[in-house]
Structure formats: C-alpha cells, structure tokens
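Novice: pasting the sequence and the predicted model now:
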Amino acid sequence: MTSQGAPSLRDLYNNPSSSWSFVPVVDNNGNGASSSSTSASPAEASSYQWSSRNSLYDISSGIDIEPSSLNVSIAVRGAAMSALLVFFSTAVEIPWEVGKTLLQVQYVPREAHAVEEPEEVTEEEPPSEDELSADNDDAYFADEDGSSSRVNTPRPTDDRGYVIRQSVSDSSTRASYVIPLGTANGVWAMIKQVARWKPEGWLGLWKGLATTCLHNILLSKTQPVVRSILAAFFGPSNARSFSRPHVLSDFILSPFSLIRTRLIVQTSAVQHRRYTGPFDAFNQILHMYFHPQLFFPTILDSATHVLAESMGPRIAARLFSRLLGFGPNSHIAEDTHPFLWALAQLTSSCACLLITVPVDTVRRRLQAQTRGSAAPIATCVETRRRPYVGVVDCIYSILVEERSDLPLRPKKRRGHERKASRTGKERADAAETEISEPTSWLRNTGIGQLYRGLGMRIGANVILFLLTLFVPTEDADDGWTEL
C-alpha cells in the first residue's frame, strides 16, 4: 500500500495586488455603480471620490478640525472656572495677609503696657479681730487730703468736651472697636485675636478679598504682556534673568495694594467704617496714590524685589560653588545642579527678606495714614497719631519710639496684694518686686517691629522649596512666590 502525501499549496499562492479598490458611491436616486471585482488602475484610484459617510461608525468623514468661529459658551465656562479657582485660592491666602498687615501697621510705643487681667478669685481666710482693729485705726487716722486715690484730677478735653487720650495704653479712652495693644506677637496670634474680637469676628479675616481677587486676575493677564515687552527689549534669555515678570506687573497694579491695605486696616464696625467696598475706596483714595510719600515707597519696594530676585540666586550659587570646591570653570546652574540651584534660591530668598520685609512694613504704614484731602479712617489696631514724614522718618521712628517684646504680658497680682488696706511695708515690697522684674532688650528697640511676619514668609519659602523638589512645575522660570 502506497501512501500519498498532502497536496502542496505552493502553486495556489499569488502576489497581492498593490492597487486599491473602492466601494461605489450611491447617488440620491438610488442608482449605484456596479462593484468591480477587479482591482482599479492607479489613475482611476486617484480620481475616485471618498464616501461622505463612514460605514463603520456612521459619522461624517469631512469634519473641519479647525473651528471657523469662537465657541462663546466654552470661553465663558473657562473664564468662570478660572475666576472660581482664583477666588478660592485667594480666600485661603487672605487671612494670613490680614494678620500680617495688621501686625505691620500696629503702633507699640515703649511706654505701652498691657491691661491687667482680671484677678483670679481665691478663697482667703477671714481676718482676725486684731487685724480688723488695726485696719480701722489706720483708716481713722489716715490723712484724706494726702490720699491721691480719692482726689479726682480733671483730665484734659478738646473743644467738644471729649477727653483727650494721652497714651495708647489708656484703656478707658480706647475706642471699642480697637484691638487691645500688644496682644499678638505673630501672624497666627493676630489671626486668632481678630477672630475673637467682637467688632471684627471671622468675617474680619476676609477683608479685602474682592480687591485681592481682582488684583490676581489682572496680574495673570498682564504677565504675558510684560514678558513680551521684556523679551522685545532685552531678548528672551535676558528678560528671564532680569526679573520675574509679575514684579513689574505688580508695580503697574500697585493702586490695588493701597486700596487693600486701607480696607484691611479700617474697622469692620458699620458706624465707623469709611469705605463700603473696593470701588468706593477706589473713588475716594485714588488721588493718594501719586502722593510723594506713597509713590516713592512703591518704587522702592518694587526695585528692592527686582534686585533681590534677580541677583540673589546667582550670588548664592557662586557662594555654594566656592564652599563645595567647584572649579573656576564650573558653576552651579539650574540644568546641571537642580537641587543645589533650588537650595541657592531658598537661601537667597530667605536672606533677601531681611531687606524686603522692612521696606514692605514702611510701605504699609505709609499707606495706612491719611494723605492729601482724603478723609481719615477708623483703624482696628493702634496707629501712630502723628503721621510719618517719609521712609527715613518712618524707619527712625520705629527704631526709636517703639518696643518689640510682644506680646505684652499683664501682671497678675494676688488678692491680698490688691487689698486697699495693705500696710505701707506691703506696698513697698510690692513696688520693689515690680521694679526688680527682668526686662528684655527688645523693650528698648523697635527692630522687631520692622520684621513682623518674617517667620511666616520663611515658612512659605521652605514649603515652596519642598514643592519644587517633589512636584515639578511646567514653567521653571516663574521663580519664587512671596506672601
């Protein structure tokens, strides 16, 4: 029996045709061309028209990818989402701005002292009969004319009969809407103080929110314009190394800073409030912006930020290169040493705060004062009654007149020390105890008043440094952000 193998398929193989075949298009009358079983020639394939509809997805294949007109609904929706994002981010930031601004403008003279806290109620032993008889004898033979506590000395008054306030520590003449002096030494402490103070409350932490939102929106719109102008004059690379674009944009929008400062500083009490909103404040104090004592600090503040942010990282990078032993031809750059460059930015940013924070403090104090024909405002914190003449006078007055040991701790006295029937020996011992109380050197200098909010800004720079390490950003040339 002979076995026969399977037939070979080699003879049945044909080379595939390189030409295309198409399905004929059916016209409107329902007449269709006959399908050709044979492959069409290249000339016929090139002259054939594609079908207007896709048989697989049943969609039109002739869609115009480029829009011919702007979709208004999508543009409005995008603008609304962007505005909401700016609003919520500003709402998180503005309480810290309120606390920092109030700390910067608060006036704390050297002779200021805190109001005594209410004494604690303590149970005391009833006095004996001998002590009662001795107290009665002292009271009987006491000289009433020599007792200063019983003499009502008249207090100076103004033309309208109101008592003139001699000191900011006088709680009897302090307005009910003014926060007590020296109760906060940091931004977080001031935030808590504003929230607890009845005329302000929690809503007082969001004063100037609308102004800040409008400022941030306009800032984002003017950044591309400033960037293009810098690139046209200095070139793209030089424009980026010169300064951050938003610094110059912030100078253009600096009137919003004046409005925001005065809205934050004024009290929230309705009967004493001067401005009802940002537009009302804009109409009343716009002419104040060009006052020399306000315009020059704005230029100084912007120029200080420009120099600090353009030259600071380079100086810090060169210092790190020398400390780490880099060669003369090698230096720290963003593309070669990203971690060291970020560390140099952090170091320079914290070091530049020693210059920029005092300038910002002086600018806020000058903005809180009334200039020109503008009406004075009732502030929610203590401010200097006599206005500053300029930048130099403001710095000198802060260093010479104010104290920095905040908060001012009130002295608690025991019940037997506050009794009116104390003997002379007990009064002398109490006075000696008060005189011998140690005082800090910050009581005799106002240098701490120039650096209110410094810790918060350093913390913000550290957080931003950590974010740049773990969360890469799309645009690395935006620089650092300062609260």
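Specialist: Okay, I see it. Numbering: from 1, shown residues only.

Novice: could you use CA atoms for every contact and neighbour count after this?
Specialist: Fine.

Novice: now the end-to-end length of stretch 378-387.
Specialist: For stretch 378-387, the separation between the terminal residues is 15 Å (Cα to Cα, to the nearest Å).

Novice: same for the helix or strand hosting A231, what does it pack against?
Specialist: Assigned by DSSP states H and E, A231 belongs to helix 209-234. Applying 3 or more Cα pairs under 8 Å, 6 or more residues apart in numbering; DSSP states H and E, one finds that helix 209-234 makes contact with helix 72-105, helix 236-242, helix 245-252, helix 254-265.

Novice: and of these, who's closest to I458?
Specialist: In terms of Cα to Cα, the element of those nearest to I458 is helix 72-105, at 13.2 Å.

Novice: here's the one I want to compare it with:
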Amino acid sequence: MHRRYPSALHALFTLVTTEHEHSFLSLYLHNPLLGPTLLVHTLRPLLHHAAPLLIERVLSVSRSEAPALYALSIFAVNTLGAVILMPVETVRKRLQVQTRGGARELPTCVAVGRNYTGFGDCLRRVVMEEGGRRSVRSGGKHGSGSSRSGRPRASSWGGDGWGVQGLYRGFGTQIVLNAATALLGLVNGLPTEDDW
C-alpha cells in the first residue's frame, strides 16, 4: 500500500496547495472534470426516473398488464443508458486519476494514461490507443491472428488501432446487471393469487 496522506485533512490541504493552484473551489470547478461530472450526475438520475414514464406513456406498456414486455423495456432503456454513460464515466475517471500541478504520481495497480488535456483529448486517445488491436491466435504455426512477420494482425472488430472497446470496459457486466434487474422486476411485478 502506498500511503501518501496520513489523514483526510492533510490530503485536502495537500491537494489544494500542490495540485489546484491554491484554490479550494478548483477542487470542484476544475475545467476538464466539471463537464463530464455534470453530465453523468444529470443523465443518470434523469434516465432512472424517466424510464418508467417513457415506457408507460410513450410506449404504452403497463407493468400490470404486460409484465414481461415491461421488464424487457426496462432492460432496453437501462442498456441504452449504459451505452450513453459508459464512455463519459470512463473519461471522467481517467481525468480524475491523473495528477495536476506539481504533484507526484501515485503508483497504480492498472496502467493509466497521463497528460490528458480535456474531455475530447481523453476520449480520442482512449479510442486511438486502447481500442482495436488484438492478437487472435488459433492453431497453426502462425495462427490466424498473426502475420508471417510474427506481429499481431488487426482484428476485424477493431481495425488498425481504432475502436471503442476502451470506452466500454465492463459493458458485459453492466448488461448482466441490467438483465438481473429486469428479471427481478418481472418476478416482483407478476400478479399473485390475491390480485385475481
């Protein structure tokens, strides 16, 4: 464990004096972080609270009359929300962990990109540097994923370095979570003997 701060107050003081230009407000209003943070914390509750209204009023699917279709609709809306929010959250987290000012870097357990200049730069670099190039090896001396020179060939799902896989890390887990939520909502919404 790499302990840099002995207490929370020391951490706050150190962050303000070394990384945030001696301004307490810059902790909250730091330009690259403000946009993605507002977007995430606005869209997530909006999607959460608007989903039932959208399904019942726009799609005309009632929870009591068609519980399976309602659960499927909840799954679809939650998945659409994940498709929209995951890239923004990924960029926001990347911007949060990079050091600013004269602060020294903390060692991390996973590789983290550094020196992002803002939301657009981080988004572009994740797509360009982390998406796409994958080595697919199967049978044979060289395998189907490598060329004769031994270098991995770009796979068909990512192209030559272009890809959004870096923005959607954990998307499969999110889909499973959405499916479990929809299934639990379906089981909870089924009519019982008392409803008949």
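Specialist: Perfect, I can see it now. This structure is a prediction, so every number in the text was calculated from the model and none was measured.

Novice: kindly provide the TM-score of these chains.
Specialist: For this chain pair, the superposition-based TM-score is 0.69 by TM-score structural alignment, normalised by the length of the second structure; 171 aligned residues with a Cα RMSD of 3.3 Å.

Novice: which parts of the helix holding A231 of the first structure are buried?
Specialist: 209-213, 215-216, 219, 222-223, 226-227, 230 (16 or more other Cα atoms under 10 Å).

Novice: in the second structure, which residues correspond to that helix?
Specialist: Alignment note (TM-score structural alignment): helix 209-234 of the first structure is unmatched in the second structure.

Novice: JSON lines please, covering the buried residues of helix 209-234 of the first structure and showing distance to H305 of the first structure.
Specialist: Below are the buried residues of helix 209-234 of the first structure laid out as JSON lines (distance: Cα to Cα, whole Å):
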{"residue": "L209", "distance to H305 of the first structure": "24"}
{"residue": "A210", "distance to H305 of the first structure": "25"}
{"residue": "T211", "distance to H305 of the first structure": "22"}
{"residue": "T212", "distance to H305 of the first structure": "20"}
{"residue": "C213", "distance to H305 of the first structure": "22"}
{"residue": "H215", "distance to H305 of the first structure": "18"}
{"residue": "N216", "distance to H305 of the first structure": "18"}
{"residue": "L219", "distance to H305 of the first structure": "16"}
{"residue": "T222", "distance to H305 of the first structure": "18"}
{"residue": "Q223", "distance to H305 of the first structure": "16"}
{"residue": "V226", "distance to H305 of the first structure": "16"}
{"residue": "R227", "distance to H305 of the first structure": "17"}
{"residue": "L230", "distance to H305 of the first structure": "17"}
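
Novice: thinking again about what came up before, mean neighbour count, the helices and strands packed on helix 209-234 of the first structure: which tops it?
Specialist: helix 254-265 (a mean of 23; mean count of other Cα atoms under 10 Å).

Novice: what does that helix correspond to over in the second structure?
Specialist: Against the second structure, helix 254-265 of the first structure falls on no residues (TM-score structural alignment).

Novice: tilt between that helix and helix 72-105?
Specialist: 60 degrees (axes from the mean of the first three to the mean of the last three Cα atoms, to 10 degrees).

Novice: on the three-state scheme, G102 of the second structure is what?
Specialist: coil (DSSP: H, G, I helix; E, B strand; the rest coil).

Novice: swap in L34 of the second structure?
Specialist: Secondary structure of L34 of the second structure, per three-state DSSP, is helix.

Novice: from Y168 of the second structure, how far off is the aligned partner of T433 of the first structure in the second structure?
Specialist: Under the alignment by TM-score structural alignment, T433 of the first structure pairs with R148 in the second structure. Distance of R148 of the second structure to Y168 of the second structure, given as Cα to Cα: 31 Å.

Novice: compare the two and say which is more crowded by neighbours.
Specialist: Y168 (18 against 10; other Cα atoms under 10 Å).

Novice: confirm that T370 of the first structure sits in a strand.
Specialist: No. Checked against three-state DSSP, T370 of the first structure lies outside a strand; its state is coil.

Novice: tell me the contacts of it?
Specialist: Residues near T370 of the first structure by Cα atoms under 8 Å, 6 or more residues apart in numbering: P376, I377.

Novice: need the counterpart of it in the second structure.
Specialist: By TM-score structural alignment, T370 of the first structure lines up with T99.

Novice: and for R384 of the first structure?
Specialist: Under TM-score structural alignment, R384 of the first structure pairs with G113 in the second structure.

Novice: likewise T347 of the first structure?
Specialist: Per TM-score structural alignment, T347 of the first structure is aligned with A76.

Novice: L399 of the first structure too?
Specialist: Aligned partner of L399 of the first structure by TM-score structural alignment: V127.

Novice: before we move on, which element is its match in?
Specialist: Assigned by DSSP H and E, V127 of the second structure falls in helix 119-130.

Novice: buried residues in that helix, which are they?
Specialist: F119, C122, L123, V126, V127, M128, E129, E130.
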